[in-house]
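In: Predicted model and sequence follow; I will ask about them next.
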Amino acid sequence: MANGSRERRAGVFDIRLVIALLIGVYGAVLTVLGIGFMTDSDIAKSAGININLWAGIGMLVFAALFVLWARLRPILVPVEAEPAAERAATAAAAD
């Protein structure tokens, strides 16, 4: 923060959080499907592995890592020293 400029976090506009949300929702759905709705024939089709369960858990871990990344290394957005509304009022008063 040099030269008097201020910075703030990107917050919900951070693309990493959007990606984490999408992957997390899909991961939760797959985990629920893997736990409650996989039949023995479905497991036999996937070489004996409950693929929905493991893919869902993997996606949840991936989403958690993205959230952790966004929290530990936030994107900082510079904030203007003079808001645009004040600039417009100053420009209008000068005319």
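Out: Okay, I see it. On a predicted model such as this, the values are computed, not experimentally measured, just so you know.

In: From here on, just use CA atoms for contacts and neighbour counts.
Out: Fine.

In: In this protein, which residue is most central in space?
Out: residue 17 (1.3 Å; CA atoms, centre = their mean).

In: Show me where this protein has its strands.
Out: Along the chain, counting by DSSP state E, strands occupy 6-9, 76-79.

In: What lies in contact with the first one?
Out: When contacts are defined by CA atoms under 8 Å, 6 or more residues apart in numbering, strand 6-9 is touched by residues 1, 74, 75, 76, 77, 78, 79, 80, 81.

In: Among the residues you listed, which pair sits farthest apart?
Out: Spanning the widest gap among the contacts of strand 6-9 are 74 and 81, at 20.9 Å by CA to CA.

In: More neighbours: these two, which one.
Out: Applying other CA atoms under 10 Å to residue 74 and residue 81 shows that residue 74 carries more neighbours, namely 15 against 9.

In: okay, now the one to match up with it:
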Amino acid sequence: MLFDIRTIVGGLLGIYGVILIIVGAVNHSAADLQRSGGWNTNLWSGIVMAVIAVGFLIWVRLRPTQVPRHTESSSPTE
């Protein structure tokens, strides 16, 4: 489960989402809001990324990767 691509993508999106949420909450100015049409784009994109990351991590927990078992149908004869 640790090396599943969904875990890696979810973790990276979560890290980037948290960083953008912090930047959007702490460092926004009136000039930034005017440039983006009144939207705090860092904050909103961080929230969306965090929600998608949670979705990926829930997906990993609900549908884990199934490793097929290799079974011999017949034993080799000598």
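Out: Received it, and whenever you're ready, just let me know what you need. Nothing here was measured: the structure is a model prediction, and the numbers come from that model.

In: that older thread, need the strands of structure 1 in CSV (columns: distance to residue 64 of structure 1 and mean neighbour count).
Out: Shown next, in CSV, are the strands of structure 1 (distance: least, CA to CA, whole Å; neighbours: other CA atoms under 10 Å):
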stretch, distance to residue 64 of structure 1, mean neighbour count
strand 6-9, 19, 13
strand 76-79, 21, 12
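
In: JSON lines please, covering those and showing distance to residue 69 of structure 1.
Out: Compiled in JSON lines, these are given as follows (distance: least, CA to CA, whole Å):
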{"stretch": "strand 6-9", "distance to residue 69 of structure 1": "13"}
{"stretch": "strand 76-79", "distance to residue 69 of structure 1": "14"}
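
In: Out of these, which is closest to residue 37 of structure 1?
Out: strand 6-9 (41.0 Å).

In: matching residues in structure 2 for stretch 58-67 of structure 1?
Out: Under TM-score structural alignment, stretch 58-67 of structure 1 corresponds to residues 48-57 of structure 2.

In: ah, wrong one, I meant stretch 33-44 of structure 1
Out: Counting by TM-score structural alignment, stretch 33-44 of structure 1 sits on residues 23-34 of structure 2.

In: quick one, helices of structure 2?
Out: 5-26, 30-35, 41-62 (DSSP state H).

In: which residues touch the shortest one?
Out: Contact partners of helix 30-35 of structure 2, identified using CA under 8 Å, 6+ apart, comprise 39, 40.

In: Also the last one?
Out: Contact with helix 41-62 of structure 2 is made by 1, 6-7, 9-25, as judged by CA under 8 Å, 6+ apart.
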